[in-house]
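Student: Here is my input; please provide its structure:
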Amino acid sequence: MAVRKAEVRRRIVSKDGHNNVRINNVEGMVKLYLHDIWTTVVDMKWRYKLTLFASTFIMTWFIFGVFFYLISMGNGDFEATLSSNHTPCLENVKTFTGAFLFSLESQTTIGYGFRYITEDCPLAIFTLVAQLVITGLAEIFVTGAFLAKLARPKKRAETIKFSRCAVVCRRQGQLCLMIQVANMRKSPLIQCQLTGKLFHANVTQEGEKTQVHQTSVNFFVDSSSECPFLILPLTFYHILDERSPLAGLSAENLHSREMELLVTLNATMESTAATTQSRTSYVPGEILWGYEFKPVIFATAGGRYVADFNFFDKVQVSSDAAFLNNAEKLKLEENYKKE
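Tutor: Down below sits the predicted model:
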């Protein structure tokens, strides 16, 4: 159990696709985030975004309410005794509450007509114009960021399911590493492409050691590197030949290798033509040697196909004779059943 925890802690990408890398000691991090304020606001969590959305309105109402209150105070509108020819800047505004309500009514274009600016107070007119321009831009920005987050296909990626484990067995006479991917919605994903990255330690010819080295891992469906659409669960495979970055992988050295396989599915949603991306990763403890996936797709008597996800993460011993007497296979099978 302690070994598994250590492996989880050392993941670069979690099983649900989240980044596990923590960034420390970056000088001027706040300044960098403010330089790209649009991305910062769009990437905010919903609770912060809703707070920002509400506070943008409330704070602008309050700030310009203070301005109008100070303008009226400077004009002497709140004095106890006023001359008969005194013209207030804001009619029917006697308190700060009235100034706040005038600011709210002006910005939201409610315009009850009870509180209004007189034409003898140019400073109040200028403040009103400035309020409408400034708050209009602020509201456009915040509302645009709000809608941009709603339109992001991030939630669509959550309906893409990867198999919990990868398997290694023979396919068409070649040793392959295979993973299974499924679309959980009826609307198909088109122009799908699965790419892989192998993270592992590396030593260059010059003797330079790198903690994390990335190597591309190609995945295929049948004889093509792309699939036209994803409407049924598909099995993607990577051939373990001499050109593979996983060349030399065997049941004996699988668990002793320090590596992590990141797989990313890029696809286009048919309904909106927006692109979506989903990812997961596999560590050696999640790669089963000598297994194959159980069938997931079944035909019904009514002429329809059914994808039964009760079998999606189920595996079975490979029927290939080369794996039947493998002691490591039996050990992995026993561990898998315990999970």
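Student: From now on I want contacts and neighbour counts done on CA atoms only, so please keep to that.
Tutor: Noted.
Student: Please enumerate residues in contact with stretch 246-257?
Tutor: 240-242, 284-285, 289, 328-329 (CA atoms under 8 Å, 6 or more residues apart in numbering).
Student: Could you pick out the buried ones from these?
Tutor: 240, 284-285, 289, 328-329 (16 or more other CA atoms under 10 Å).
Student: about what we covered before: pipe the contacts of stretch 246-257 into JSON lines and attach secondary structure and distance to Phe53 per row.
Tutor: JSON lines is the format used below for the contacts of stretch 246-257 (DSSP: H, G, I helix; E, B strand; the rest coil; distance: CA to CA, whole Å):
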{"residue": "Leu240", "secondary structure": "coil", "distance to Phe53": "52"}
{"residue": "Asp241", "secondary structure": "coil", "distance to Phe53": "54"}
{"residue": "Glu242", "secondary structure": "coil", "distance to Phe53": "56"}
{"residue": "Pro284", "secondary structure": "helix", "distance to Phe53": "45"}
{"residue": "Gly285", "secondary structure": "helix", "distance to Phe53": "45"}
{"residue": "Trp289", "secondary structure": "strand", "distance to Phe53": "52"}
{"residue": "Glu328", "secondary structure": "helix", "distance to Phe53": "57"}
{"residue": "Lys329", "secondary structure": "helix", "distance to Phe53": "56"}
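Student: The structure of the following sequence is requested for comparison with the preceding one:
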Amino acid sequence: MQVRPKRQLKNQQHWLAPKGVLQLPNSGVWHSYWSDPYHMLLTIPWSGFLLLIVLVYGMLNTLFALAYLAGGDSIANAQPGSFWDAFFFSVQTLASIGYGALYPQTLYANTVVTIEALVGLLGFAVVTGLAFARFSQSTARILFSRFAVVTRYNGMPTLMFRTANQRGNQIVEAQMWAYLLRDEISLEGQFMRRLYPLQLLRSQTPSFALTWTAIHPIDAESPLQGQTAESLAQLKAQIVVSLSGIDETVTQAVHARHLYQAQEILWNYQLVDIIHATKCGEYYIDFTHFHDVVPTEP
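Tutor: Reported below is the predicted structural model:
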């Protein structure tokens, strides 16, 4: 009988997010984002990026409209003192549209137009570069199993989890690393978080196209030797997984990472087999049971 264990506890460690992204205290405050605006503009969601562009665009046109109004009747065919005429004249100038109905008629207005044209030239170049950089970022669509399991494999306790390539292409020269992250206190009483590598039976593959099951034997040299579900929880242990390779479509390096909390490491369970054979002898993968596990004998 298949079971789908529920996620038991959310990550309670404020400094490490569920996906393994380091979260430093106070790192979410506004000034930490604006201290590196280029990185922020590349990493915020597209909705936030477009909203920010619209806001900046509106603010620039508003400032230049006020500048035109400060020069008095400086725009031909515009209603004197009309903010909206000055605003839409600014839009035409900033975007180099120039319909011709409105045009500067004083030295002051021509000076402001010159400044705005330069700002528009530089602004559109920056936005175009940022949009291209966002589109050209190479990302990996890698799916990790919701749980890692500890089960017997070839007569030995073994840690297992699996990954899948959600794209239809291949990731060539793929490599995977796994680490145990845990709390420790030295003989001198100093607290630290220690990182131990977990040796995988197969840590690289020439072609990662469908699915890949990571296998770590818990032998005498394994950092997991002698551990239990309770001891890992007490040590606030986490399994950190990193996968990288080259996307054959864009020939660029891609990477993905995942984090298993102690509560997401299930003991005496095994992953449901998702590879099946047809009557013709061909194999296929059933991703509907990708996250399923079943209990085994202790």
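Student: TM value for the aligned chains?
Tutor: Aligned and superposed, the two chains score 0.82 in TM-score terms (TM-score structural alignment, normalised by the length of structure 2); 289 aligned residues with a CA RMSD of 3.1 Å.
Student: any idea how far the aligned partner of His255 of structure 2 in structure 1 is from Met73 of structure 1?
Tutor: The equivalent of His255 of structure 2 in structure 1 is Gln277 (alignment by TM-score structural alignment). Distance from Gln277 of structure 1 to Met73 of structure 1, counting by CA to CA, to the nearest Å: 57 Å.
Student: Now do the same contact list for the residue lying closest to Thr210 of structure 1 once chain neighbours are set aside.
Tutor: Sequence neighbours aside, Asn202 is the residue nearest to Thr210 of structure 1 in space, at 5.3 Å (criterion: CA to CA, 6 or more residues apart in numbering). When contacts are counted by CA under 8 Å, 6+ apart, Asn202 of structure 1 touches 209-213.
Student: Over to Leu201 of structure 2?
Tutor: Leu201 of structure 2 neighbours (CA under 8 Å, 6+ apart): 214-217.
Student: What about those residues, which one has the most neighbours?
Tutor: Most neighbours among the contacts of Leu201 of structure 2, by other CA atoms under 10 Å: Pro217, with 24 neighbours.
Student: That one maps to what in structure 1?
Tutor: For Pro217 of structure 2, the residue aligned by TM-score structural alignment is Ile239.
Student: Report the contact partners of its match.
Tutor: 174-177, 219.
Student: Out of those, which end up buried?
Tutor: Looking at the contacts of Ile239 of structure 1 with 16+ other CA under 10 Å, the buried ones turn out to be 175-177, 219.
Student: Those residues in strands, which ones?
Tutor: Counting by DSSP state E, these place 175-177 in strands.
Student: which one of these sits closest to Ala130 of structure 1?
Tutor: Closest to Ala130 of structure 1 out of those is Leu177 (63.6 Å), distances taken as CA to CA.
Student: For the equivalent of the closest one over in structure 2, which non-adjacent residue is closest in space?
Tutor: Mapped onto structure 2 by TM-score structural alignment, Leu177 of structure 1 lines up with Leu159. Spatial nearest neighbour of Leu159 of structure 2, chain neighbours left out: Val150 (4.5 Å); criterion: CA to CA, 6+ apart.
Student: Spit out the contact partners of that neighbour.
Tutor: 157-160, 265-270.
Student: Checking my notes, it in a helix, right?
Tutor: No - applying DSSP: H, G, I helix; E, B strand; the rest coil, one finds Val150 of structure 2 to be strand, outside a helix.
Student: Map it across to structure 1 for me.
Tutor: Checking TM-score structural alignment: Val150 of structure 2 goes with Val168.
Student: Would you map the helices across the stretch 151-298 of structure 2?
Tutor: Ranges of helices within the stretch 151-298 of structure 2 are 229-234, based on DSSP state H, counting those that start in this stretch.
Student: Quick one: the strands in it, in order.
Tutor: 156-165, 171-185, 191-198, 204-208, 211-217, 238-247, 252-261, 265-267, 269-271, 275-277, 283-285, 293-295 (DSSP state E, counting those that start in this stretch).
Student: For Gly100 of structure 2, find the nearest of those strands.
Tutor: Proximity of the strands of the stretch 151-298 of structure 2 to Gly100 of structure 2 was assessed by CA to CA; the nearest stretch is strand 252-261, lying at 47.5 Å.
Student: what helices or strands is the closest one leaning on?
Tutor: strand 238-247 (3 or more CA pairs under 8 Å, 6 or more residues apart in numbering; DSSP states H and E).
Student: and the strand it packs on with strand 156-165, angle?
Tutor: If you take axes from the mean of the first three to the mean of the last three CA atoms, to 10 degrees, strand 238-247 of structure 2 sits at 40 degrees to strand 156-165.
Student: how close does strand 238-247 of structure 2 sit to structure 1?
Tutor: Superposed on structure 1, strand 238-247 of structure 2 shows a mean distance of 2.1 Å to its aligned residues (mean CA distance after the TM-score superposition for structure 1).
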